[in-house]
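Participant: sharing a model that was predicted from the sequence below.
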Amino acid sequence: MATNAIVDLVQQRIGEISPETAERLINAVLETLAERDLSGAHTGFAAELPPEYGAILNDPDRTSHEHFDVEEFIRRVGERANVSYPQSETWTRAALTALVENVPTEERNRFVSHFPDDLADYTHWVV
């Protein structure tokens, strides 16, 4: 799926935000994913994303292979996107689901299988 389609989907899920804000949020989620140890699952998933998103996820300067829980994930996304923690909970889910839903099922399942359970919950859009 094209970058603008993912941005549009994030905008639909969040509500009235600008494309620039949606893009900033998507980048924040990808940067935070790059920091999380997902046993190398980043690579295949990144290959299925639009190139500019895949580059963020596979950027060796960002990749640190840390272990942290969903609360820390949401905190980091919120800090990067400049939103509050409660807002980051919803926004993180909107961006992560938009990304995950737009890759082929097999790669999506492989990628998400490396998430801790609490973060995997954020790969399902629940209204």
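Facilitator: Everything's here; your move.
Participant: when you work out contacts or count neighbours from here on, use the C-alpha atoms and nothing else.
Facilitator: Will do.
Participant: the helix or strand hosting Gln11: which residues count as buried?
Facilitator: Here Gln11 sits within helix 3-14, counting by DSSP states H and E. Within helix 3-14, the residues that qualify as buried are Ile6, Val7, Asp8, Leu9, Val10, Gln11, Arg13, Ile14, counting by 16 or more other Cα atoms under 10 Å.
Participant: second one coming, line it up with the first:
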Amino acid sequence: MKYDEFIKNVQNSGSFNFREDAEKAVQATLETIKERIVGDEAVQLSAQLPEDLAKHLRGREGQFGDHFKVEEFYQRISQKEGTDAATAAIHAKAVISVLSCAVTPGEFADVRSNFSEDYDELFAELANTEK
């Protein structure tokens, strides 16, 4: 999936009024994913994305991911976006939804395995669409 298509899909999925807001949400979410998952897994994920997205996942190679709960995941995104945590949660779910379509199922499963059960709500809409 090309960068413009990724952003457009996030913009539509997250009901963003402006493309720039969708881009900010994508950047914030990808950077927070990078903080949460194993660094080498983030690099593998980045390899399947356009460079303008991939660059937000690099920089923690060889490091373990930080262990924080889903509430902190949303809080970190909200701080990066400059929005509240509830809005950040909606944005993160939109990004995850598009990300799941942008990479291979195996790679997305590898990413998902880096998140504990308390993140199920982040991935819940994907489970509903797979049925």
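Facilitator: That came through fine. These figures come from a predicted structure and were not determined experimentally.
Participant: TM-score for this pair?
Facilitator: Overlay of the two chains. TM-score (TM-score structural alignment, normalised by the length of the first structure): 0.86; 126 aligned residues with a Cα RMSD of 2.3 Å.
Participant: picking up where we left off before, redo the buried residues of helix 3-14 of the first structure as CSV? Include distance to Asn102 of the first structure.
Facilitator: Shown next, in CSV, are those (distance: Cα to Cα, whole Å):
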residue, distance to Asn102 of the first structure
Ile6, 8
Val7, 11
Asp8, 12
Leu9, 10
Val10, 12
Gln11, 15
Arg13, 15
Ile14, 17
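Participant: thinking again about what came up before, give me the helices and strands touching the next helix or strand along the chain from the helix holding Gln11 of the first structure, please.
Facilitator: The element immediately downstream of helix 3-14 of the first structure (helix or strand, assigned by DSSP H and E) is helix 19-35. Secondary-structure packing of helix 19-35 of the first structure (3 or more Cα pairs under 8 Å, 6 or more residues apart in numbering; DSSP states H and E): helix 3-14, helix 51-57, helix 70-81, helix 85-101.
Participant: among the ones you listed, which is the most enclosed?
Facilitator: Burial of these is given as mean neighbour count (mean count of other Cα atoms under 10 Å); helix 85-101 ranks first at a mean of 21.
Participant: mean per-residue distance, the next helix or strand along the chain from that helix to the second structure?
Facilitator: Proceeding N to C from helix 85-101 of the first structure, the next assigned helix or strand is helix 105-112, under DSSP H and E. Mean deviation of helix 105-112 of the first structure relative to the second structure after superposition (mean Cα distance after the TM-score superposition for the first structure): 1.2 Å.
Participant: quick one: contacts of helix 105-112 of the first structure?
Facilitator: Identification of contacts with helix 105-112 of the first structure by Cα atoms under 8 Å, 6 or more residues apart in numbering yields Leu38, Ala41, His42, Gly44, Phe45, Glu48, Val100, Glu101, Ala120, Thr123.
Participant: turn the buried ones among those into a named ChimeraX selection, would you?
Facilitator: In ChimeraX, this line selects whichever of the contacts of helix 105-112 of the first structure come out buried by 16+ other Cα under 10 Å:
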select :38,41,42,45,48,100,101,120,123
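Participant: I'd like the contacts of helix 105-112 of the first structure as a markdown table, with secondary structure and distance to Val77 of the first structure appended.
Facilitator: Converted to a markdown table, the contacts of helix 105-112 of the first structure look like this (DSSP: H, G, I helix; E, B strand; the rest coil; distance: Cα to Cα, whole Å):
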| residue | secondary structure | distance to Val77 of the first structure |
| --- | --- | --- |
| Leu38 | coil | 17 |
| Ala41 | coil | 20 |
| His42 | helix | 17 |
| Gly44 | helix | 22 |
| Phe45 | helix | 19 |
| Glu48 | helix | 22 |
| Val100 | helix | 16 |
| Glu101 | helix | 19 |
| Ala120 | helix | 16 |
| Thr123 | helix | 15 |
